[in-house]
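Undergrad: got a structure for you, letters missing:
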């Protein structure tokens, strides 16, 4: 009989061991930083539903940092990945290509501030 053990890593690279942290996808320190950043980042340019979707994107770990100001975000239906740049305030989703601030960008701003 072979037993395979999988490990879950936090965005900071640490291994998550506590069941609560594994379920959440973030360790307690990173989770606290993200929660604090969500309170501090100016999201006034976004609608309430966009902020809610941005928080959901973060909770689902459907957005990851690819460079200091760049993130890859998964679409709401999971079929596409968009490049989001916090410094340039751009996203490659349909809304972003029209110059509209999208929830992918809001999520990226929160994570960048964390």
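TA: Now that the structure is in, tell me what you want to look at. All figures in this text were calculated on a predicted structure; none of them were measured in a lab.
Undergrad: rest of the way, CA atoms for contacts and neighbours
TA: Fine.
Undergrad: And the strands in this protein?
TA: Along the chain, counting by DSSP state E, strands occupy 8-9, 15-16, 63-65, 70-74, 81-85, 90-91.
Undergrad: is it possible to export these to a markdown table including mean neighbour count?
TA: As requested, the strands of the chain are arranged in a markdown table below (neighbours: other C-alpha atoms under 10 Å):
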| stretch | mean neighbour count |
| --- | --- |
| strand 8-9 | 16 |
| strand 15-16 | 17 |
| strand 63-65 | 19 |
| strand 70-74 | 23 |
| strand 81-85 | 21 |
| strand 90-91 | 24 |
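Undergrad: and here's the other structure:
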């Protein structure tokens, strides 16, 4: 007889209980909202290749909410090669490109998309 306890899987965005686990950690409604938010007119100023990278990162579950407040939402963003993680928000990021502040990194764009989908 098996003594395994069923594991609860919750959406990383809204914390709802998921019936089926998903590789990106998102529920179907949150995934749909993120897909729609990725095409929002507010994101028109970003470079297309950065926007694609941000959306792909969100689909793979590479952005994890750390703190949810009404003003500052801080996330943990996994790098594209998966070897490191950075703290990011819409205003700043701790990645090398974000620290140089020459241009907006795709981690910040992902945070922007995640906030729009809220």
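TA: Looks like it came in fine. These numbers come from a predicted model, not from an experiment.
Undergrad: want to throw the strands of the first structure into a markdown table with distance to residue 25 of the first structure?
TA: Formatted as a markdown table, the entries for these read as follows, by distance: least, C-alpha to C-alpha, whole Å:
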| stretch | distance to residue 25 of the first structure |
| --- | --- |
| strand 8-9 | 8 |
| strand 15-16 | 8 |
| strand 63-65 | 12 |
| strand 70-74 | 16 |
| strand 81-85 | 19 |
| strand 90-91 | 24 |
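Undergrad: Ok, which of those strands comes nearest residue 38 of the first structure?
TA: Residue 38 of the first structure lies closest to strand 63-65 among the strands of the first structure, at 14.8 Å (C-alpha to C-alpha).
Undergrad: Now do that closest one: which elements does it pack against?
TA: Strand 63-65 of the first structure is packed against strand 70-74, helix 103-113, with contacts defined by 3 or more C-alpha pairs under 8 Å, 6 or more residues apart in numbering; DSSP states H and E.
Undergrad: Ok, which of those comes nearest residue 15 of the first structure?
TA: helix 103-113 (19.1 Å).
Undergrad: Show me how far the closest one is from its chain's centre.
TA: Centre-to-centre, helix 103-113 of the first structure and its host chain are 6 Å apart (C-alpha atoms, centre = their mean, to the nearest Å).
Undergrad: That one aligns to what range in the second structure?
TA: Under TM-score structural alignment, the alignment places helix 103-113 of the first structure onto residues 106-116 of the second structure.
Undergrad: List the contacts of the matching stretch.
TA: Applying C-alpha atoms under 8 Å, 6 or more residues apart in numbering, the set of residues contacting stretch 106-116 of the second structure from outside is 34, 37-38, 46, 50-51, 53-55, 57-58, 63, 73, 75, 77, 88-93.
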